[in-house]
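Asks: Using only what follows, build the 3D model:
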Amino acid sequence: MPDWLEVVLRTEFAIITLFVLTRLLGKRQVSQLSLFEYINGISLGGLAVYISLHREAKWYLGFVSLSVWILMSLGIEYLQLKSKTARNWIDSKETIVIKNGKILENNLKKERITSDELLEQLRKKNIFKTSDVEFAIIEPNGEINALVKNEHQPLTAAHLGIRVKPEQEPQTVIMDGAIMDEPLARTGMNREWLHTELEKLGVTIENVFLGQVDSYGEFHADLFDDRITVPEPQQRASLLAQLKKCEADLEMFGLSTNNEPIKQMYLQCSKKLEKMISDLKPLLIQ
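Replies: Presented below is the predicted three-dimensional model:
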């Protein structure tokens, strides 16, 4: 067998074996790496290269070595799942670096993190003053997470005591100019409704690169031709405007009549509708 062909075959076998064995380790191996996973990844890659290029070595011994590495990794990950002590020893523990707006310099030195690196990590989270941080910790994978003090956190519906409808996953109903029937059925809509929405936008299915339906039942489209601007859905804004008009009409009817019982009925209905609009407004504002 020619040398180049042997190298090609050994490399293909190494890649396939490495891929299959790495899949056994799960997605955690390809996300944020811990210290052990970092060492493990380098070692597995080195072994795969050794199998590919060292023709004088017996090829099956390299695969045995790869298998042992994977089995050891699986054993250690199983131990980590079962034991908090093992997790702390293998991956180490998180370290607090900021507490009550004060930087803990000794902990920074312990983790060998400079002040520039700390500030860089905070800026990635839109935090530019350490005094705004309630506390920050370095995770075992080296990432810094921070909790901003309450007075510096953005105002949310929860702070205002407003209950909002939970967002559902948008469903992709058109992809590359083709209708996706299964996601469309999950929205409770059909093809006739979809064609109607496309007619409102003045486009055809063939011109739609991606079409999605959000949790409010509104259709959003991205076209192949980026020069064409697609108007945003206005159903919620239109409904809010109609409700406000009804409220104004009820109030006007109440003020225009001299019949006291009817006047009170209109005004009471107007107040009830006003309260309903206030409750629905967070859902109807785009």
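
Asks: From here on, just use CA atoms for contacts and neighbour counts.
Replies: OK.

Asks: Could I get the contacting residues of the residue nearest in space to the middle of the chain?
Replies: For the chain, the residue nearest the mean C-alpha position is Glu169 (10.9 Å; CA atoms, centre = their mean). Contact partners of Glu169, counting by CA atoms under 8 Å, 6 or more residues apart in numbering, are Asp214, Ser215.

Asks: cool, Lys165 as well?
Replies: Lys165 touches Leu283, counting by CA under 8 Å, 6+ apart.

Asks: if we go to 10 Å?
Replies: Going by CA atoms under 10 Å, 6 or more residues apart in numbering, Lys165 touches Ser215, Tyr216, Leu280, Pro282, Leu283.

Asks: ok, so of these, who is nearest Pro154?
Replies: Pro282 (16.5 Å; CA to CA).

Asks: Second chain to compare with the first, below:
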Amino acid sequence: MSDWLLIILRTLLAIAVLFIMTKLLGKRQISQLSLFEYITGITIGSLAAYTSLEMDQKWHLSVISLSVWVGVSLGIEFLQIKSKKARDFIDGKPRVIIKDGKILEDNLKKERLTTDELMEQLRKKDVFLASDVEFAIMEPNGEINVLLTKENQPLTPKHLGITVAPVKEPQVVIMDGNVMDEPLAVMGLNRGWLDAELEKMGVSIENVLFGQVDAYGQLYVDLFDDQIRVPKPQNKATLLSTLKKCEADLEMFSLSTTAPNAKKMYEECAKELERVIKEVRPLLIR
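Replies: Okay, the predicted model is just below:
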């Protein structure tokens, strides 16, 4: 067999082995790496390259070495899952950098981090004053996570005493002009509903690049032709206005009738509907 053909075959073999072993190591190898995982990734890549280019008859020994590295990595990951001490020793411990708005210089030195680098990391978190930080910690992967003081935290519905419903996961129902039946079924919908919604928009499925249904059953689409503007769904706004109209009608009925029982009934219904509107309003104005 000629050398060039042999190298092609070995390269393909190295790619296949590397892909399989990377899958075994899991997603952590392609996300935030610890120090050991970083070293492992470099070494495994080097061994795979050696396997594809080495012309020696003993090239298969590099595959054995590659397998040993992966086996050791799997063993260490299993040990980290089982033992907190092993995690602390291999990955290191989180370290507090800022506490109560005060930078802890000793911990900063232990992490070999300058104040300039610290402020750069804070700015990435949209924090420009160290005094605004209640608590900042450097994670084992080198990332700094920040907790702002109460007065500097973003306002949430909880702070305002507003109850909001949990939001379900949006589902992609159209992709590249093709209908995705399984996500439709997850939302309790079908193709008939989808066709009706697209007809309201004046759009055909073939022209839709991407279609998504949110937790409230509203369809959002993006077309292949970026020049065409699709109107946003108004179902929630329409529902809110309909409820308000019903409340106004009930109040008008209570004022226009002279029958005491009917007047009382209309007033009670109007008050009950007002209470319902107050509860659902946060959901319908999002």
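
Asks: still on that earlier bit, what about the residue nearest to the centre of the first structure, which SS state?
Replies: Assigned with DSSP: H, G, I helix; E, B strand; the rest coil, Glu169 of the first structure falls in the coil class.

Asks: Next, find the distance separating it from Trp69 of the first structure.
Replies: Per CA to CA, to the nearest Å, Glu169 of the first structure is found 39 Å from Trp69 of the first structure.

Asks: now Leu243 of the first structure
Replies: Counting by CA to CA, the gap from Leu243 of the first structure to Trp69 of the first structure is 66 Å.

Asks: Also Leu184 of the first structure?
Replies: Distance from Leu184 of the first structure to Trp69 of the first structure, by CA to CA: 46 Å.

Asks: which of those two has more neighbours?
Replies: Taking other CA atoms under 10 Å, Leu184 of the first structure and Trp69 do not tie; Leu184 has more neighbours (20 against 17).

Asks: which strands and helices sit next to the helix or strand harbouring the more buried one?
Replies: Taking DSSP states H and E as the definition, one finds Leu184 of the first structure inside helix 181-186. If you count contacts as 3 or more CA pairs under 10 Å, 6 or more residues apart in numbering; DSSP states H and E, helix 181-186 of the first structure packs onto strand 171-175, helix 191-201, strand 208-213.

Asks: Of these, flag the one that's most buried.
Replies: Most buried of these, by mean neighbour count (mean count of other CA atoms under 10 Å): strand 171-175, with a mean of 22.

Asks: could you point out which element follows that one?
Replies: Per DSSP H and E, the helix or strand that comes after strand 171-175 of the first structure is strand 178-179.

Asks: so where do the helices sit in the stretch 101-250 of the first structure?
Replies: 105-110, 115-124, 181-186, 191-201, 235-256 (DSSP state H, counting those that start in this stretch).

Asks: Now do the second one: which elements does it pack against?
Replies: The one in question is helix 115-124 of the first structure. Going by 3+ CA pairs under 10 Å, 6+ apart, helix 115-124 of the first structure lies up against helix 105-110, strand 133-138, strand 144-148.

Asks: and if we set it to 8 Å?
Replies: When contacts are defined as 3 or more CA pairs under 8 Å, 6 or more residues apart in numbering; DSSP states H and E, helix 115-124 of the first structure packs onto strand 144-148.

Asks: which other residues reach the strand it packs on?
Replies: By CA under 8 Å, 6+ apart, strand 144-148 of the first structure touches Leu118, Gln121, Leu122, Asp132, Val133, Glu134, Phe135, Ala136, Ile137, Ile138, Glu139.

Asks: If we use 7 Å, what do you get?
Replies: Contacting residues not belonging to strand 144-148 of the first structure are listed as Gln121, Asp132, Val133, Glu134, Phe135, Ala136, Ile137, Ile138 [CA atoms under 7 Å, 6 or more residues apart in numbering].
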